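> sequence plus predicted model, see below.
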Amino acid sequence: MVLSGQIKAVVEELLQPFLEREKFELVDIEYVKEGSNWFLRVFLDKEGGIDIEDCGRASEYLSKKLDERDPIPDAYFLEVSSPGAERPLKKPADYNRAIGKNVCFTTYEPVDGAKEFEGRLESYDGQTAVIVLHGSNKRQELPVSKVASARLAILF
């Protein structure tokens, strides 16, 4: 059985020349089963944002490379898209780029009695994210090791 992590690594390797040529950023790769179907989802971005034509070019390139190498034993649907306005924060560069922006964090276990935090990301040092919480202006330190998910947040 091929593991999801192995598939992600192969997809990233196959996509790398395209990313470099087009100056795209790989935000995330998911290989998940939903119902009876498998989905390979690739999220890309670039300076100024990614559009449908960019996604189409990336999808064609990746589909051709996947057909040549055939690293995935299951039938699957390939989806290439933008990470959206509420982009996930996965890598240190994502956190650094989000400083000063509204974010939403969830943790694996409670931190100071809560597991969800929304506010403005004040700082990030690789180990700890500091958020100024909405509504209270309280500064909340979150150890990155306890963060289950982090994303940009849109305020309405």
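Structure's in. What do you need?

> going by C-alpha atoms from here, please, whenever you check contacts or count neighbours.
Noted.

> if I look at the residue lying farthest from the centre of the chain, how far off is Lys101?
Largest separation from the mean C-alpha position in the chain: Ser136, at 28.3 Å (CA atoms, centre = their mean). Note on Ser136: its distance to Lys101, by CA to CA, to the nearest Å, is 16 Å.

> and the strands in the chain, which stretches?
In the chain, the segments counted as strands under DSSP state E are 25-34, 37-45, 76-81, 102-111, 114-124, 128-133, 139-143, 147-152.

> give me the angle between the last one and strand 128-133.
Per axes from the mean of the first three to the mean of the last three CA atoms, to 10 degrees, the angle that strand 147-152 makes with strand 128-133 is 60 degrees.

> comparison target below:
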Amino acid sequence: MGKKVTDQTRELVQPILDNMHLKLVDIEFEKEGKHWFLRVFIDKPEGVDIEECGIVSEQLSEQLDQQDPVSVPYYLEVSSPGAERPLKKEQDFNESIGKSVFVSLYEPYEGSKTFEGKLTAFDGEFVTIEITVKTRTKTVQIPFKKIAKARLAVTFN
């Protein structure tokens, strides 16, 4: 049910976002406790505000009511992905070059399952991260297919 709901929601929300010059970051349909949540994450280069989230929520809610792709009661949430937004698609990695990232892997690579540092390159096959170990800077090339999860990382310098 989850993939069907997210796919149908994507079709409904995309024209709304295109009209408002916003980008769809992700859609999640998850059960937490006894409640279902349909979460839509949106963004734009300068960030989205609560008013934009409200407009998208209202318009999407109308579309969902008309199309009725969800067979269970649920809560609709439209929000920004936040400062530590997930990186899921190749485009997300390309747009994040030069930023701090946190990456966790399915299995250890070069002795570690997690890496945090500056994303310096992405070629579709490898994610290149510049990490600092004690006082030394090191570059690690991680195979993209080994990444379980990745997100932007807030750093305090």
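Okay, I see it. Since the structure is predicted, the reported quantities are computational estimates derived from the model, not experimental observations.

> can you calculate the TM-score here?
For this chain pair, the superposition-based TM-score is 0.96 by TM-score structural alignment, normalised by the length of the first structure; 154 aligned residues with a CA RMSD of 0.9 Å.

> that older thread, what's the closest of the strands of the first structure to Cys55 of the first structure?
Comparing the strands of the first structure against Cys55 of the first structure with CA to CA, the closest turns out to be strand 76-81 (5.6 Å).

> what's the mean deviation for the closest one versus the second structure?
Its aligned residues in the second structure lie a mean 0.5 Å from strand 76-81 of the first structure after superposition (mean CA distance after the TM-score superposition for the first structure).

> ok so, going back, looking at the strands of the first structure, which is nearest to Pro17 of the first structure?
Taking CA to CA, strand 25-34 is the member of the strands of the first structure nearest to Pro17 of the first structure, at 11.5 Å.

> what sits against the residue minimising distance to the centre of the second structure?
The centroid of the second structure falls nearest to Pro86 when counting by CA atoms, centre = their mean (3.5 Å). Contact partners of Pro86 of the second structure, counting by CA atoms under 8 Å, 6 or more residues apart in numbering, are 149-152.

> and it, what's its match in the first structure?
Mapped onto the first structure by TM-score structural alignment, Pro86 of the second structure lines up with Pro88.

> give me the nearest residue to His35 of the second structure, chain neighbours excluded.
Tyr74 (6.5 Å; CA to CA, 6 or more residues apart in numbering).

> tell me how far the residue in the first structure that the one you found lines up against lies from Glu20 of the first structure.
Using TM-score structural alignment, the equivalent of Tyr74 of the second structure in the first structure is Tyr76. Going from Tyr76 of the first structure to Glu20 of the first structure by CA to CA gives 26 Å.

> the two: which has the busier surroundings?
Using other CA atoms under 10 Å as the criterion, Tyr76 of the first structure and Glu20 rank with Tyr76 on top: 15 against 10.
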